[in-house]
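A.B. asks: Sharing a sequence plus its predicted fold:
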Amino acid sequence: YTAEAQVAAGSADAVVRPEELRETLGRWLRLLTRPSAEPAPPPAALGAAELPATGWEAVRRARSPERPRAAAYLDAYFTGRLPIGGDRSGGADPEGMLCGFGTHGERTVAFAAQTGTATRPAGYRTAARLVRLADRLGIPVLTLVDTPGAANDAAAERQGAGAAIADLFDAVAAARTPVTTLVIGEGGSGGALALAAPGRTWATPDSYFSVIAPEMAAAILKRPCSEVELTADRLRVRPQDLVELGVVRGVVGAVGDRTRDHLFPGTGDRRP
């Protein structure tokens, strides 16, 4: 029943020292009492500017250990931020999902950011909690997509991985506050799609977004390992492919004309 144990179990957000309590409460009150109806702008790309030539190149660049991760994007985007953690159901995923509120310019923006690992159920539930809290307070949300997919081990299944992902889908789709998404690395399957905002998703040049990893797609199609790279091309996972398919609005920071919004004329609908 220690405070630290409550944080580890996802029942509390942080342990605050008595001498820091006044300042911490003041920061939280300032963050949570600044509603805004304007969407959060997507962050600037921090990695490569050149678009990948092939699908497999896009996958390799997204998986590169040298690519900027969520923490770097959050540091560049916010002048200050405070985290929340835990799903209030007995779990936390501090290594896979970063959630909280921060100051961007003069406004408060909530954030839920994947870190490049396989996101665990507690991470999805924490993100859903973040989105619903921001929605109640009228604060715009920024999500960063970067995961090879949801954790699919036995422990994740016992913790309700499918229900947690579905709940986040519901939270993002039902939010009245604007949600902005930037795909900064791997966008693997429904574990990535759950964080993607309908109609307000962008990608960076060193990212990809796919219903399935090319290795798994090749295996399902009973193709040899030598055809994995060709499968990546046929999946059309490159950022520029995503723009042409209408999956994302544009590629942030790319060389050329891919940085503009690609909206279908007339209705503004997003269609593949």
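C.D. replies: Yep, it's here.

A.B. asks: contacts, neighbours, all on C-alpha from now
C.D. replies: Will do.

A.B. asks: Let me know the helix or strand that the residue nearest to Ala217 when sequence neighbours are not counted is in.
C.D. replies: Excluding its sequence neighbours, the residue lying closest to Ala217 (C-alpha to C-alpha, 6 or more residues apart in numbering) is Thr231, at 7.3 Å. Using DSSP states H and E, Thr231 maps to helix 228-235.

A.B. asks: Just the buried residues of that helix, please?
C.D. replies: Using 16 or more other C-alpha atoms under 10 Å as the test for burial, helix 228-235 gives 228-229, 231-233, 235.

A.B. asks: Val172 reaches Gly199, doesn't it?
C.D. replies: No - applying C-alpha atoms under 8 Å as the test, Val172 and Gly199 come out as separate, 11.7 Å apart.

A.B. asks: Look at the two and report which has more neighbours.
C.D. replies: For Val172 versus Gly199, neighbours defined as other C-alpha atoms under 10 Å are more numerous around Val172 (23 against 18).

A.B. asks: helix, strand or coil for the more buried one?
C.D. replies: helix (DSSP: H, G, I helix; E, B strand; the rest coil).

A.B. asks: in a strand, that's where Ala110 is, yeah?
C.D. replies: Yes - under three-state DSSP, Ala110 falls within a strand.

A.B. asks: now the helices: where do they sit in the stretch 101-250 of the chain?
C.D. replies: 121-137, 154-158, 161-174, 189-193, 214-220, 228-235, 239-245 (DSSP state H, counting those that start in this stretch).

A.B. asks: Show residues contacting stretch 101-109.
C.D. replies: 31-32, 34-36, 40, 77-84, 110-111, 139-142 (C-alpha atoms under 8 Å, 6 or more residues apart in numbering).

A.B. asks: Please, a ChimeraX command that selects the buried ones among these?
C.D. replies: In ChimeraX syntax, the buried subset of those is picked out as below (16+ other C-alpha under 10 Å):
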select :31,32,35,36,40,77,78,81,82,84,110,111,139,140,141,142
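
A.B. asks: Pasting the second one now:
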Amino acid sequence: MAEGARAVLADVAAEFAELPFTDPGQTTVDGPIGWPGYDDARSRAAERTGEAESVVCGVGKIGRAEAVLVAFEFGFLGGSIGERTGLRVQAAFTRARELGLPVVSLVATGGSRMQEGMRALTQLHRLARQSALHRAAGLPQVAVLRDPATGGGWATLGAGADVTLALPGAQVGFAGSRVRPPGDDHAYTAESQHEHGHVDQLVDRAALPARLERWLLLLTCRSAAAADPPRALGAAEPPADGWAAVRRARAPERPRADAYLDAHFDWREDLGGDRCGGVDPGVRCGFGWRDGRAVAYAAQCGTPTLPAGFRTAARLVRLADRLGIPVLTLVDTPGAANDGAAERAGAGPAIAELFGAVASASVPVTTLVVGEGGSGGALAFAAPDRTWVTPDSYFSVTSPEAAASILKRAAADVPATANALRLRPADLVELSVARGIVGP
């Protein structure tokens, strides 16, 4: 059984003040559908746990950050969501908006409360409504998935949060252990949800307070100022011609996105996937801390970008835009993945999604091309008016090899084709594709 709500709150928050709640009182015997013995079951649960319901809500301090905390008490009827649970969560979200605070949900629930029938299930509408109102107010939500996190609790407060963390080994899934088909137990674990892009990070219990503090600091630091492009980490001298620029950008020793992110930020936290079942290991998305403020980042790591990578980047840009946090993108890809698997996974729609997210962002987006800039798969990551390039990068309508093939040229003509494409850093500045070339 999951650890009690009070113990989790004491471990996570240095200070916690429970919110007052006016119970609407009981108007029926054994609940809204007259479930035999329900009143007795509630009384026993209250006596056993010391709680009046399956959630405990209040304002807490997590390190330097403040948030409204919603902690599920699994010992109270399996942390199930009933009508009073929904009312308490609604009151907590309402108070959070009054205070301008984020909400952290510490989820441990088996789902909706059977003894209240559809009156229990419709509380998911209530929870979803509160989550939507919080998003509309520009306030972040973080979920921590404890064990178990199933049913409607996972499908609203858990999966619906801006950032979802999970304790290793936790049972996480829409179907609870007693109703799902046998044979694929791994699919219902925190590890599987992380592998498939539904959970952002797996966090050990001991590291949870510090990780929550970092996320809350990052997500609540609004700024109107654009992010500065990082400094160049590789070669400083300009390439001799277009083909030299291509070969330099493709060099194995050339610095990649991780080196740029580590050098640019004091510390950072990654998001884990596209929330649609996909993760692209060749794309890094998250939020970093630099010079006392937060910056969101979406970085290509030098590989063909998968549809999941474009969708994760679009998720990042939309989240940063809603929270008022500037965005930094790093371009480095030979192009979008173009095999059959990528097409079936929606390469075109995923690229369109990212183009739309960047185009509609109200926060400033800054781009640095750090390596290969291959065609539309690279351009989707680029800001149309705030793009810089490094001396060891190139940006092209397509690769020189593909251009030669399209123009029915011989393989020996690839270097000349690269020169004709005017893809060098200096060419990009002259063509007004880039604002400038960054130095070391």
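C.D. replies: The structure has been received and is ready for your questions. All values reported here derive from a predicted model rather than from experimental measurement.

A.B. asks: For stretch 48-58 of the first structure, list every residue counted as buried.
C.D. replies: 48-49, 51-52, 54-58.

A.B. asks: Equivalent analysis for stretch 370-384 of the second structure, please.
C.D. replies: For stretch 370-384 of the second structure, the neighbour count (16+ other C-alpha under 10 Å) marks 370-383 as buried.

A.B. asks: Give the equivalent position in the first structure for Trp215 of the second structure.
C.D. replies: The equivalent of Trp215 of the second structure in the first structure is Trp28 (alignment by TM-score structural alignment).

A.B. asks: ok, its match to Val141 of the first structure distance?
C.D. replies: For Trp28 of the first structure, the distance to Val141 of the first structure equals 16 Å [C-alpha to C-alpha, to the nearest Å].

A.B. asks: same check, this time on Ala127 of the first structure
C.D. replies: 10 Å.

A.B. asks: So for the two, which residues contact both of them?
C.D. replies: Ala112.

A.B. asks: show me the contacts for Glu38 of the first structure.
C.D. replies: With C-alpha under 8 Å, 6+ apart, Glu38 of the first structure has these contacts: 140, 178.

A.B. asks: Secondary structure element for it, which one?
C.D. replies: Going by DSSP H and E, Glu38 of the first structure is not in any helix or strand.

A.B. asks: Aligned counterpart of it in the second structure, please.
C.D. replies: Aligned against the second structure by TM-score structural alignment, Glu38 of the first structure finds its counterpart in Ala225.

A.B. asks: Tell me how many other residues crowd Asp413 of the second structure.
C.D. replies: With other C-alpha under 10 Å as criterion, Asp413 of the second structure counts 14.

A.B. asks: Show the contacting residues for it.
C.D. replies: Here Asp413 of the second structure is in contact with Ala404 (C-alpha under 8 Å, 6+ apart).

A.B. asks: same question, Val370 of the second structure
C.D. replies: Contacts of Val370 of the second structure by C-alpha under 8 Å, 6+ apart are 232, 255-257, 330-332, 389-390, 392-393.

A.B. asks: go again using 10 Å as the cut-off
C.D. replies: Neighbouring residues of Val370 of the second structure by C-alpha atoms under 10 Å, 6 or more residues apart in numbering: 230-234, 249, 254-257, 260, 299-302, 330-333, 388-395, 438.

A.B. asks: Now which residue in the first structure aligns to Ala404 of the second structure?
C.D. replies: So Ala404 of the second structure corresponds to Ala218, using TM-score structural alignment.

A.B. asks: Hmm, I typed the wrong one, I wanted Gly151 of the second structure.
C.D. replies: Using TM-score structural alignment, Gly151 of the second structure sits opposite a gap in the first structure.

A.B. asks: Gly151 of the second structure contacts Tyr188, correct?
C.D. replies: No - counting by C-alpha atoms under 10 Å, Gly151 of the second structure does not reach Tyr188; the two are 11.3 Å apart.

A.B. asks: Counting neighbours, what do you get for the match of Ala404 of the second structure?
C.D. replies: Ala218 of the first structure has 20 nearby residues by other C-alpha under 10 Å.

A.B. asks: which residues touch it?
C.D. replies: Counting by C-alpha under 10 Å, 6+ apart, Ala218 of the first structure makes contact with 212, 224-232.

A.B. asks: Of all pairs in those, which one is the farthest apart?
C.D. replies: Greatest spatial distance among those (C-alpha to C-alpha): Ile212 and Ser226, at 17.5 Å.

A.B. asks: Could you check which of those two has the larger neighbour count?
C.D. replies: Ile212 (18 against 9).

A.B. asks: So the more buried one is in contact with Ser189, correct?
C.D. replies: Yes - between Ile212 of the first structure and Ser189 there is a contact at 5.1 Å, judged by C-alpha under 10 Å.

A.B. asks: what does Ala192 of the first structure align to in the second structure?
C.D. replies: Residue pairing (TM-score structural alignment): Ala192 of the first structure is matched to Ala378 of the second structure.

A.B. asks: wait, I meant Ala62 of the first structure
C.D. replies: By TM-score structural alignment, Ala62 of the first structure lines up with Ala249.

A.B. asks: Name the helix or strand for Leu218 of the second structure, please.
C.D. replies: Using DSSP H and E, Leu218 of the second structure falls in helix 208-219.

A.B. asks: So which residue is smack in the middle of the second structure?
C.D. replies: The centroid of the second structure falls nearest to Leu271 when counting by C-alpha atoms, centre = their mean (4.1 Å).

A.B. asks: List the residues that contact it.
C.D. replies: 162-165, 197-201, 284-287, 297-298, 312-313, 315-316.

A.B. asks: Please apply the same query to Ala151 of the first structure.
C.D. replies: By C-alpha under 10 Å, 6+ apart, the contact list for Ala151 of the first structure reads 96, 117-121, 157, 161, 191.

A.B. asks: What distance do you get for it to Ala217 of the first structure?
C.D. replies: Distance from Ala151 of the first structure to Ala217 of the first structure, counting by C-alpha to C-alpha: 18 Å.

A.B. asks: Thr201 of the first structure too?
C.D. replies: On the measure of C-alpha to C-alpha, Thr201 of the first structure and Ala217 of the first structure end up 24 Å apart.
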